[in-house]
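Peer 1: what follows is a protein structure lacking sequence information:
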């Protein structure tokens, strides 16, 4: 069971390849029943996320590499994913890669961010250029201090 979970947990997110699906909080559960059948639950960062088909295929490939065939990979929509599910390691990896991680969503209330700290120079003097970044779950921001653009994972 631990080997199966480790294989799935190591799958990188296709849109944010510096984090795994476990670090991003997409991986909800891995179960092995008494017959040895494996079921994996994954949750999208938002409903309609186009990366879920790729994630499902990557999970199935990782399981096949671990000697598990015929696993069921289920898409679980409730409860909805929240940025609270991103691990500390995931937040650090995003920032190191140059993507500003979201702050904790704090339950059902999302805190208003007056600024986003630049992942390049650390300055809080930033502004949103576009609500739409390189993927639908990110917004494009720019730092006024170092002039570098960067993606910011949208808080949910």
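Peer 2: Received it, and whenever you're ready, just let me know what you need. Quick caveat: nothing in here was measured; it's all calculated off a predicted structure.
Peer 1: please count neighbours and contacts with C-alpha atoms only from this point.
Peer 2: Will do.
Peer 1: where's the residue lying farthest from the centre of the chain, which helix or strand?
Peer 2: What lies farthest from the middle of the chain is residue 35; by CA atoms, centre = their mean that is 31.1 Å. Secondary-structure element containing residue 35, defined by DSSP states H and E: none, the residue being outside all helices and strands.
Peer 1: what of residue 50?
Peer 2: Element membership for residue 50, per DSSP H and E: none, as it lies in no helix or strand.
Peer 1: again with the one 10 residues further on
Peer 2: Of the helices and strands defined by DSSP H and E, residue 60 is found in helix 52-65.
Peer 1: quick check: closest non-adjacent residue to the residue positioned nearest the centre of the chain.
Peer 2: Here the mean C-alpha position of the chain is nearest to the C-alpha of residue 24 (CA atoms, centre = their mean), at a distance of 3.1 Å. Spatially, and ignoring its direct neighbours in sequence, residue 24 is nearest to residue 86 (4.5 Å; CA to CA, 6 or more residues apart in numbering).
Peer 1: use this one as the comparison:
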């Protein structure tokens, strides 16, 4: 069996952009803004530059494995993944498409990370089930570290909210 043809960086980027997030598989790493660059390193190896959503994110080994699989399938078995921590990832990097996909799956995307903190006057994040803003926090921790759990007092449903960072 012959090795796959070495695809150029632009085509590898297109493929890497489709790798799903292991914790939120409805969105890709590109949708989340985790993929920073696909470039040729000084030694000639193709390198995918990523910024994790959280320092110590438990999904990083799975994310890196998914990217390495794409590199190998694209003819770059010597390719590598490089984490860059500065600037730190922010929820502002989530694409409009990523926000739409999160919302379709019942996860309320965050507002702007640098927005001033609002004074809570009883109105919260709009419920993805009924649209009511009569919501309140239930837990600061959700299925993943980047989520909180809220409850809607109108329809009594709980839902995930992606924390602004």
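Peer 2: Cool, the structure landed. What you are looking at is a predicted structure, and each value in this text was computed from that prediction instead of being measured.
Peer 1: where does the TM-score land?
Peer 2: A TM-score of 0.91 describes the superposed chains when it is computed by TM-score structural alignment, normalised by the length of structure 1; 154 aligned residues with a CA RMSD of 1.7 Å.
Peer 1: so what does the helix holding residue 60 of structure 1 touch, helix or strand wise?
Peer 2: Helices and strands touching helix 52-65 of structure 1, as assessed by 3 or more CA pairs under 8 Å, 6 or more residues apart in numbering; DSSP states H and E, comprise helix 2-9, strand 72-75.
Peer 1: tell me what angle that helix forms with helix 2-9.
Peer 2: Orientation check (axes from the mean of the first three to the mean of the last three CA atoms, to 10 degrees): helix 52-65 of structure 1 against helix 2-9 gives 150 degrees.
Peer 1: against structure 2, where does helix 52-65 of structure 1 fall?
Peer 2: Mapped onto structure 2 using TM-score structural alignment, helix 52-65 of structure 1 covers residues 60-73.
Peer 1: may I see the buried residues of the matching stretch?
Peer 2: Residues of stretch 60-73 of structure 2 classed as buried under the neighbour-count rule (16 or more other CA atoms under 10 Å) are 60, 63, 64, 66, 67, 68, 70, 71, 72, 73.
Peer 1: would you map the strands across structure 1?
Peer 2: Taking DSSP state E as the test, the strands found in structure 1 are 27-32, 38-42, 72-75, 99-100, 126-130, 138-143, 149-153.
Peer 1: buried deepest among those strands, which one?
Peer 2: Of the strands of structure 1, the one with the most neighbours on average (mean count of other CA atoms under 10 Å) is strand 99-100, at a mean of 26.
Peer 1: mean shift between it and structure 2?
Peer 2: Superposing on structure 2 places strand 99-100 of structure 1 at an average distance of 0.5 Å from its equivalents, by mean CA distance after the TM-score superposition for structure 1.
Peer 1: onto which residues of structure 2 does that strand map?
Peer 2: The counterpart of strand 99-100 of structure 1 in structure 2, using TM-score structural alignment, spans residues 107-108.
Peer 1: how about the alignment partner in structure 1 of residue 32 of structure 2, what does it touch?
Peer 2: Residue mapping for residue 32 of structure 2 onto structure 1 gives residue 24, with TM-score structural alignment as the criterion. For residue 24 of structure 1, the contacting residues are 13, 85, 86, 87, 90, taking CA atoms under 8 Å, 6 or more residues apart in numbering as the criterion.
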